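In: After the sequence you'll find the predicted model.
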Amino acid sequence: MDRNVDAASRMISVVVITRNTRDLLLGLLRSVHQDRNVLAETEEIIVVDNGSSDGTAEAVGHEFREVQVIRNEGNAGFAAAVNQAWRKARGEMILLLNSDTRLIKGELLPLIRFMVENPSVGVAGPALVYEDMAPQRSFASIPSLIQEIVPRFLLELLSPDRHGGKTWGSREPEPVDSLIGAALVIRRRVLEAVGGFDERFFFFLEETDFCKRVRQSGSQVIFFPSARIVHYQGKTVGANWAKGRIEYNISLDKFIRKHHGRLYHGVFRAVRAAKTVLSVIGSTVIFPLMLFNRSMRRRYGYHVRLLVWYVKGCGDTGGLRE
């Protein structure tokens, strides 16, 4: 093993946030234990259970007695749970994993080595892939008004390195605006410097806000495409798809309000609301077709709920908190 990595021995605290994803979580923990390279660098594994009712904590305690489990009575939200864990952790770097991920044996060691050798990097993320190794979006641009006005395909065509997320132009590490938060390696001193994750974001965009603040603090945010990790995308939200999309809109509205002025935020909200109205009108026109298409009915129901959310003033209700 590289001597720099030896110097970092036992510097990693693995942190996983879960809520009612027992089987996925157990699969992830098994994959961590099967990757001896990662395990050799791991000081501890911390699981924060956000009020699960599926026996998650008991199952983890039965199979992995060395894993620390922090049990919350209710759903504290992703950001708050992450903050609980890293403040308790002893490692100099935090390997933050979604419970719906799986390590691919041997893939993460180069990313750990990269972090050890590049102290200017505050947070780095691997390439996210599906179970068949097809690429997922692994990084993202910062949400903006232009993204609401210009079609996504055109933004990806004009600037794939910034807006693509799936198109890995090279195998070399590259700076990005933000990483998808399913798997992140975060330097502890950077967490301390920026104050951790913003707990006003209950679910979604907390990692985007975090990455933005990391870059503002002078540290780099790096996408590391030569390391891969399997991500069973969407499994943690599951049957709560519509509520999940509402929660995304809640977080998006908070993000824009936090990072922009009142006028920008007002225009952004108006554009999003107008697009929602048009979606509801368009779907209503073709309503007979939805009788034969479950996916279309689900999306129509979501847009109606989203419109109600706008009419009610864009509060915190209607999403995953309920």
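Out: Okay, I see it.
In: Every contact and neighbour count from this point should use C-alpha atoms.
Out: Noted.
In: which is the next helix or strand following the strand or helix carrying residue 16?
Out: If you go by DSSP states H and E, residue 16 is part of strand 12-18. Next helix or strand after strand 12-18 toward the C-terminus (DSSP H and E): helix 22-34.
In: Second structure follows, compare the two:
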Amino acid sequence: MAENHKIAIVILSWNGEKLFPKFLPSVIRNSTEPGTEIYVADNGSTDHSTAFLKEKFPSVKIIELEKNYGFAEGYNQALKQVNADYLVLLNSDVEVTPNWLEPCISMLKADKNLAAVQPKILSYEKPHQFEYAGAAGGFIDLFGYPFCRGRILNRMEPDLGQYNSPTPIFWASGACLFIKAESFKKANGFDGDFWAHMEEIDLCWRLKNQGYKIAYQPVSVVFHLGGGTLSYNSPKKVYLNFRNNLFMLFKNLPRNQFTRIFFARMILDGVAALKFLLGFHFYSFWAVLKAHASFYRNLGKLIKKRKKLLKLTTVKKQTEIYRGSIMWKFFIQKKRKFSDLNFNPEK
């Protein structure tokens, strides 16, 4: 790998002191390619993260942010202080393996239109199973619901080698995201209003609307703990997922689909809220209502963003968007695996 191409591995951390001894050694040990630097961006932690890093991991560069900006804006602020050609955004609860860097960086180097790459993401606790946040590459359905090769909703598949070929994907997971610095900057980074969750899907959608590609590289393998910062079942996560999904759809849907798809999604959110209520999941019910209230509060800002993005859009149809409903497939037709969908994203 040529030395004149700088690689920056940037780990955004908030109160991650307990995670560093478990996960950071693998990153240091397996990231020795020339021109590679490892950063930890401390997102306004209240523990002893920075002091611990300085004492135990002196080779790691530290970026200290003055407050907790959230995941999306935290990365935006941190990356202003990083000079590199290729960025690797890595969660603090990810263990990497030997030869994890080179395959993904090589893919980015080989294709000028390829903006981002995701490795194979397996579960740290169940190493032979795909992990929720990304698995073998991300997609969305017609109504904006995310799913992955290897993970449909909350159902994870075992890794049996069924997704061992590189392939175009719709979104690459923020748990381990390889992206060209030029592409990240050209897209103005993450949308800081998302705070956390789905900001990487929004970023990838914006890049794809501008003609760039996103890919999956299975030769690179990492293990993700998941839920290290926010539990998968927390009402705050429900709130962020529903709100940010509305933000994302409103900003990125093409003109000819906008009214029909967005109206349908509003109805589907109402069905989900009712399901939470009937199941006595009152905190999740209120989380959906709060998500919609936040959407309406931000509508003026979202309209401005949408108008700006529509002017930049050059691609009208995304083949990596599944043209059916993943909810219908999962709950009604009982489809539990990506292969059950008969979905070829390359066509």
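Out: The structure has been received and is ready for your questions. Not measured: the values here are computed from a predicted model.
In: longest helix of structure 1?
Out: Looking across structure 1 with DSSP state H, the single longest helix is helix 262-285.
In: ok now the following helix or strand past that helix, how far from the chain's centre?
Out: Where DSSP H and E defines the elements, the next helix or strand beyond helix 262-285 of structure 1 is helix 287-290. Relative to its chain's centre, helix 287-290 of structure 1 lies at 34 Å (Cα atoms, centre = their mean, to the nearest Å).
In: and residue 80 of structure 1, what pairs with it in structure 2?
Out: Residue correspondence to structure 2 (TM-score structural alignment): residue 80 of structure 1 is matched to residue 73.
In: Do I have it right that that match meets residue 188?
Out: No. Look at residue 73 of structure 2 against residue 188 with Cα atoms under 8 Å: they stay out of range, at 10.9 Å.
In: residue range for the strand holding residue 16 of structure 1 in structure 2?
Out: Under TM-score structural alignment, the match for strand 12-18 of structure 1 is residues 7-13.
In: And that stretch against structure 1, how far off on average?
Out: On superposition with structure 1, the mean distance recorded for stretch 7-13 of structure 2 (mean Cα distance after the TM-score superposition for structure 1) is 0.7 Å.
In: sorry, back to before: so which elements touch the strand holding residue 16 of structure 1?
Out: On a contact count with 3 or more Cα pairs under 8 Å, 6 or more residues apart in numbering; DSSP states H and E, strand 12-18 of structure 1 meets strand 42-50, helix 78-88, strand 93-98.
In: Can you give the contact residues for the following helix or strand past the last one?
Out: From strand 93-98 of structure 1 onward toward the C-terminus, using DSSP H and E, the following helix or strand is strand 101-103. Residues outside strand 101-103 of structure 1 that contact it (Cα atoms under 8 Å, 6 or more residues apart in numbering): 24, 27-28, 31-32, 35, 182-183, 228-232.
In: how near is the match of residue 80 of structure 1 to residue 41 of structure 2?
Out: Distance of residue 73 of structure 2 to residue 41 of structure 2, given as Cα to Cα, to the nearest Å: 12 Å.
In: Residue 142 of structure 1 maps to what in structure 2?
Out: By TM-score structural alignment, residue 142 of structure 1 lines up with residue 140.
In: is it true that its match touches residue 321?
Out: Yes. Residue 140 of structure 2 lies in contact with residue 321 (Cα under 8 Å); the separation is 5.5 Å.
In: Pick the most buried one from the helices and strands packed on strand 12-18 of structure 1.
Out: strand 93-98 (a mean of 24; mean count of other Cα atoms under 10 Å).
In: Tell me roughly how far that strand lies from structure 2 on average.
Out: Averaged out, strand 93-98 of structure 1 is 0.6 Å away (mean Cα distance after the TM-score superposition for structure 1).
In: now what about that strand, what contacts it?
Out: In contact with strand 93-98 of structure 1 (Cα under 8 Å, 6+ apart) are residues 11-18, 86, 181-188.
In: Now the common contact residues for residue 140 and residue 321 of structure 2.
Out: Contacts common to residue 140 of structure 2 and residue 321, judged by Cα under 8 Å, 6+ apart, are residue 170.
In: Disregarding residues adjacent in the polypeptide, which is nearest to residue 59 of structure 2?
Out: residue 38 (7.9 Å; Cα to Cα, 6 or more residues apart in numbering).
In: Identify the residue of structure 1 aligned to that neighbour.
Out: Counting by TM-score structural alignment, residue 38 of structure 2 lines up with residue 45 in structure 1.
In: and that match, what does it touch?
Out: Counting by Cα under 8 Å, 6+ apart, residue 45 of structure 1 touches 13, 14, 15, 16, 66, 67, 68.
In: Also residue 121 of structure 1?
Out: Counting by Cα under 8 Å, 6+ apart, residue 121 of structure 1 touches 115, 187, 219, 220, 221, 222.
In: and the second one, what pairs with it in structure 2?
Out: For residue 187 of structure 1, the equivalent position in structure 2 is taken to be residue 180, counting by TM-score structural alignment.
In: what's the nearest residue to that match if we skip its chain neighbours?
Out: residue 86 (4.6 Å).
In: Can you tell me what that neighbour aligns to in structure 1?
Out: Mapped onto structure 1 by TM-score structural alignment, residue 86 of structure 2 lines up with residue 93.
In: Structure 1: strands as residue ranges?
Out: 12-18, 42-50, 68-72, 93-98, 101-103, 121-129, 139-140, 174-175, 178-179, 183-187, 220-231 (DSSP state E).
In: Figure out which of these is closest to residue 248 of structure 1.
Out: strand 139-140 (14.7 Å; Cα to Cα).
In: And the contacts of the closest one?
Out: Outside of strand 139-140 of structure 1, the residues within contact range by Cα under 8 Å, 6+ apart are 162, 163, 164, 165, 166, 176, 177, 178, 179, 180, 223.
In: just stretch 169-182 of structure 2 next, same as before
Out: Contacts of stretch 169-182 of structure 2 (Cα under 8 Å, 6+ apart): 84-91, 94, 104-105, 108, 115-119, 133-134, 137-140, 200-201, 204-205, 208, 214-216, 224, 320-321, 345.
In: Can you say which of those are buried?
Out: 84-91, 94, 104-105, 108, 115-119, 133-134, 137-140, 200-201, 204-205, 208, 214-216, 224, 320-321 (16 or more other Cα atoms under 10 Å).
In: I am finished for the moment; much appreciated.
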